[in-house]
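Asker: Got a predicted structure here, sequence first:
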Amino acid sequence: MPDAAVAKIIVTGASGNVGSALLRRLAQWPEPPEITGVARRIPPARGPYSSARWCRVDLAEPESYGVLRRLMSGADAVVHLAWGFQPSHRREYLRRTAVEGTRAVYSAAADAGVPHVLHMSSGAAYSPGSYGRPVDESWPTKGIPGCAYSVDKVAAERVLDELSGVPGAPDLLRLRPGFIGQYAAGSGLARYVLPDAVPSAITRHVPVLPVDRRLTIPAVHADDVAAAIDSALRRRAVGAVNLASPVPVGAEDFAAPFGCSTVHVPARLLSAVADAGWHARLQPVQGGWVDLAYATPMLGCERASAVLGWAPRHSGPAVWAETIAGMRARGGTCSPVLRARTARELLAVLVGRGPIGRRIPP
């Protein structure tokens, strides 16, 4: 049974990948809590999104603190999931969302007297030096300098170091997962990794996949992350906790869902090619993401087991295969973040508002 004190929860980024899984999970509580979902784009009140009331907030905007402060009055916990992956060419906007948005969320929670904050960090915050080998939560968190996502995850953690280190600050849990996937994330992932106006159906016709054979990516299913959050809310867990399957995604696992063979290409070359394509506005993936894939260590999850009683139900390769299946089949939800778009819709947005790497969603 949930702790009786956990009756009101604020969830930022509640319409996204993990947020959708968490809403499904919380709806299964015998006495579901009152949930306020915070998002930049409000989803229709269908499926998992019907269990929350919603507030539109752009964490990149200075006024977000005041709105959050009012929302959080009387809340028992805040789950901070909100993050931005695009527009990758609007670096200042993404950093405001990630770093200043985290500052606004935790500061508002502290000033509203919220006792417990759960922050979604990432294994991407860890420093390189243990590739393919598991690290625990004491491993340095200096990130991968060439990856903007990693840099911002580190900066957000430093903000939390500052704000949580004062008397009376809310209890803080930092979750550090690997790649998070599920079927419903497929359409969203396709928009982030495929060139604009290229339909996801192209993934059915991949003849060969260039990949460095050293590839070892920690991964975890969104439902397993939601289960960890569920337990953390019940137990009011604090500190840092890694989340990943003990079985990573290797090079052959990466190619398997595409039904194609692999060809070995050094990671450094893959990064350079991706970066060139990104700078030329030909595709939305910066080379730093490739750097991250070949620098993030495996994640030891002994603390998740001890503190949360957590064990993943899905293996890394299964998570990857399910996510790619969702990409190929245009899997998603009715959320603006996860909703599938037709090729016509993608082209209309491209013509009307520009490429995903530059446009800020309304």
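Answerer: The structure has been received and is ready for your questions. What you see is a predicted model, and the numbers here were worked out from it, not measured in a lab.
Asker: hey, let's count contacts and neighbours off CA atoms from now on
Answerer: Noted.
Asker: Which strand or helix spans the closest residue to residue 240 other than its chain neighbours?
Answerer: Taking C-alpha to C-alpha, 6 or more residues apart in numbering as the measure, residue 240 lies nearest to residue 174, with 4.5 Å between them; neighbours along the chain are not counted. Secondary structure assignment for residue 174, by DSSP states H and E: strand 171-177.
Asker: by contact count, what packs against that strand?
Answerer: In this structure, strand 171-177 makes packing contacts with strand 116-120, strand 239-243, judged by 3 or more C-alpha pairs under 8 Å, 6 or more residues apart in numbering; DSSP states H and E.
Asker: ok, 10 Å please
Answerer: Helices and strands in packing contact with strand 171-177 are listed as strand 77-80, strand 116-120, helix 148-164, strand 219-221, helix 222-235, strand 239-243; criterion 3 or more C-alpha pairs under 10 Å, 6 or more residues apart in numbering; DSSP states H and E.
Asker: which parts of the fifth one are buried?
Answerer: By neighbour count with 16 or more other C-alpha atoms under 10 Å, helix 222-235 contains the buried residues 222-234.
Asker: Same check on stretch 148-156?
Answerer: Buried positions in stretch 148-156, judged by neighbour count with 16+ other C-alpha under 10 Å: 148, 149, 150, 151, 152, 153, 154, 155, 156.
Asker: Report the two of these separated the most.
Answerer: In the buried residues of stretch 148-156, two members sit farther apart than any others by C-alpha to C-alpha. They are 148 and 156, at 12.2 Å.
Asker: Common neighbours of those two, please.
Answerer: Shared between the contact lists of residue 148 and residue 156 (criterion: C-alpha atoms under 10 Å, 6 or more residues apart in numbering) are residues residue 95.
Asker: How many residues are close by residue 55?
Answerer: Neighbour count for residue 55, taken as other C-alpha atoms under 10 Å: 17.
Asker: And for residue 161?
Answerer: Once other C-alpha under 10 Å is used to define contacts, residue 161 is seen to have 12 neighbours.
Asker: mind listing the helices for the stretch 251-362 of the chain?
Answerer: 251-255, 267-279, 287-293, 302-308, 316-328, 343-353 (DSSP state H, counting those that start in this stretch).
Asker: ok, second structure coming up, stack it against the first:
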Amino acid sequence: MDTHQLISNMMLRNFYSVMVITTTCVSVVVFPVISNAAGAPKKKSAPAILVFGDSIVDPGNNNHVATIVKCDFPPYGRDFVGAKPTGRFCNGKVPSDFAANILGLKELVPAYLDPTLTLQDLATGVSFASGGSGYDPLTARIVSVLSLSDQVELFKEYLNKIRQGMGEEAAATIISQSAYLICVGSDDIANTYFSTPTRRLHYDINAYTDLMARYASTFYEELYRIGARRIGVLSLPPIGCLPSQRTSGGGPNRSCSNSSNQAAQLFNSKLSAVLDSLSKTHPDALFVYLDVYNRLTSIIHNPIRYGFEVVVKGCCGTGTIEASILCTSVSDSHTCKDASKYLFWDSYHPSEKGYGILSDMVINEFAARFM
């Protein structure tokens, strides 16, 4: 299936509130390099970076998908180069951009569906991620975005372009030596499970996280079968502490939602076990579990230490509910003037500063393992 067929087959289904169409999880892949995420590119340590997942690492694929899960309008991109709303769910760069810079590849990771991409853009890496996606295929279907299976099909199409443009040998190198970054899963918990009744009718949270883990294992096995060997996988964050989840499930004081956080921790334990199992089954590959949950929790509990003044609401609008189609130019009269003071840009997604700090924390802790 080519790109146009894939996109044309996706129909807009149900309109949900923005609280159930976006996701939060922070991500960075780590390989043999130690760096400051905001610093200059270091020596190239991978031929390309290939990204899969959700809105945290979607640099604009959803601009080309028939869905309401979009952000290609102000004030998104307010602090991006040229103040351009690219489709990144942030005021500036997202984790995949920081990772590409740290790997010495480029400043920004483009969306694969961007029709202006050159062969060189493809050769150094792209993102197939789609805001609103999840491990559970139902998650993507609910809001008509690219599922992980769709993203894998686009990846195969990408590889054919690389083979045709650069030859089999170059393609083989890119497949086996690239850094694979995966950030997905928060929408499954926050949206598909807790915000719609579809899965709760048949699964308790333990059974549902088992289902997520099975889909996760299948996805990583498929990447391995295609040839991926260096895979960094992000854990879920403390979902219940996201501003929108505080609003919807945190009571009158907007505390963190314990049920969402407990669900995230439960899945994280299963994801870690899946990656450990894959590492034993495929000793020629690197499956790295990256703990985001505890790092984001640390920032939330110690904001001043990390240079933040506000961690319970986002910068956009009131910061309590706005995200995607609710975070627009209409919100500007309430939007903060300096996003660097805020851990979150909107009610679901960290600010560029938040992403930079989180990315740097993960890299510095894990990179030493691969020196």
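Answerer: Yep, it's here. What you see is a predicted model; the values in this text were computed from it and never measured.
Asker: Please state their TM-score.
Answerer: Their TM-score after superposition, calculated using TM-score structural alignment, normalised by the length of structure 1, is reported as 0.39; 201 aligned residues with a C-alpha RMSD of 5.5 Å.
Asker: Which one of the helices and strands packed on strand 171-177 of structure 1 lies nearest to residue 269 of structure 1?
Answerer: Closest to residue 269 of structure 1 of these is helix 148-164 (C-alpha to C-alpha; 18.7 Å).
Asker: Pull out the buried positions in the strand holding residue 174 of structure 1.
Answerer: Residues 171, 172, 173, 174, 175, 176, 177 are the ones in strand 171-177 of structure 1 that count as buried (16+ other C-alpha under 10 Å).
Asker: Just put those residues in TSV and tack on distance to residue 70 of structure 1.
Answerer: Shown next, in TSV, are the buried residues of strand 171-177 of structure 1 (distance: C-alpha to C-alpha, whole Å):
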residue	distance to residue 70 of structure 1
171	20
172	20
173	22
174	24
175	25
176	28
177	30
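Asker: Quick check: of the residues you listed, which lies closest to residue 273 of structure 1?
Answerer: The nearest one, if we look at those relative to residue 273 of structure 1 and count by C-alpha to C-alpha, is residue 177, at 27.2 Å.
Asker: Skipping adjacent residues, who's closest to the closest one in space?
Answerer: residue 243 (4.3 Å).
Asker: gap between the one you found and residue 316 of structure 1?
Answerer: 11 Å (C-alpha to C-alpha, to the nearest Å).
Asker: still on that earlier bit, residue 223 is in contact with the residue nearest to residue 177 of structure 1, correct?
Answerer: No - with contact defined as C-alpha atoms under 10 Å, residue 243 of structure 1 does not reach residue 223; the gap is 11.6 Å.
Asker: Quick one: list the elements packing against the helix or strand hosting residue 126 of structure 2.
Answerer: Residue 126 of structure 2 is part of strand 125-127, with elements assigned from DSSP H and E. For strand 125-127 of structure 2, the helices and strands in contact under the criterion 3+ C-alpha pairs under 10 Å, 6+ apart are strand 49-53, helix 95-102, helix 148-166, strand 179-183.
Asker: one more time with 6 Å, if that's ok
Answerer: strand 49-53 (3 or more C-alpha pairs under 6 Å, 6 or more residues apart in numbering; DSSP states H and E).
Asker: And the strand it packs on, what's buried?
Answerer: Buried-residue list, strand 49-53 of structure 2, by 16+ other C-alpha under 10 Å: 49, 50, 51, 52, 53.
Asker: before we move on, what about stretch 268-277 of structure 1?
Answerer: Within stretch 268-277 of structure 1, judged by 16+ other C-alpha under 10 Å, the buried ones are 270, 271, 272, 274, 275, 276, 277.
Asker: follow-up on the earlier one: okay, angle between the strand holding residue 174 of structure 1 and strand 116-120 too, please.
Answerer: With axes from the mean of the first three to the mean of the last three C-alpha atoms, to 10 degrees defining the directions, strand 171-177 of structure 1 sits at 20 degrees from strand 116-120.
Asker: next SSE after strand 171-177 of structure 1?
Answerer: By DSSP H and E, the next helix or strand past strand 171-177 of structure 1 is strand 179-181.
Asker: Give me the next element, helix or strand, following the helix ranked longest in structure 2.
Answerer: Secondary structure of structure 2 per DSSP state H: the longest helix is helix 258-281. If you walk from helix 258-281 of structure 2 toward the C-terminus, the next helix or strand you reach (DSSP H and E) is strand 286-290.
Asker: what element comes up after that following strand heading to the C-terminus?
Answerer: Going down the chain from strand 286-290 of structure 2, the next helix or strand is helix 293-301, by DSSP H and E.
Asker: how about that following helix: buried residues?
Answerer: Within helix 293-301 of structure 2, the residues that qualify as buried by neighbour count (16+ other C-alpha under 10 Å) are 293, 295, 296, 299, 300.
Asker: now swap in stretch 262-280 of structure 2 and tell me
Answerer: By neighbour count, and taking 16+ other C-alpha under 10 Å as the criterion, the buried residues in stretch 262-280 of structure 2 are 263-268, 270-272, 274-276, 278.
Asker: and which of those residues is nearest residue 169 of structure 2?
Answerer: Of all these, the one sitting nearest residue 169 of structure 2 is residue 278; the distance, using C-alpha to C-alpha, is 26.6 Å.
Asker: what's near enough to touch the residue nearest to the closest one when sequence neighbours are not counted?
Answerer: The shortest distance from residue 278 of structure 2 to any non-neighbouring residue, by C-alpha to C-alpha, 6+ apart, is to residue 287 (7.2 Å). When the contact criterion is C-alpha atoms under 6 Å, 6 or more residues apart in numbering, the partners of residue 287 of structure 2 are 231, 275, 279.
Asker: And residue 287 of structure 2, how far from residue 143 of structure 2?
Answerer: Residue 287 of structure 2 is 30 Å from residue 143 of structure 2, where distance means C-alpha to C-alpha.
Asker: Please apply the same query to residue 261 of structure 2.
Answerer: Between residue 261 of structure 2 and residue 143 of structure 2 the distance is 23 Å, computed by C-alpha to C-alpha.
Asker: More neighbours: which of these two?
Answerer: Between residue 261 of structure 2 and residue 143, counted using other C-alpha under 10 Å, the more crowded position is residue 143 (25 against 21).
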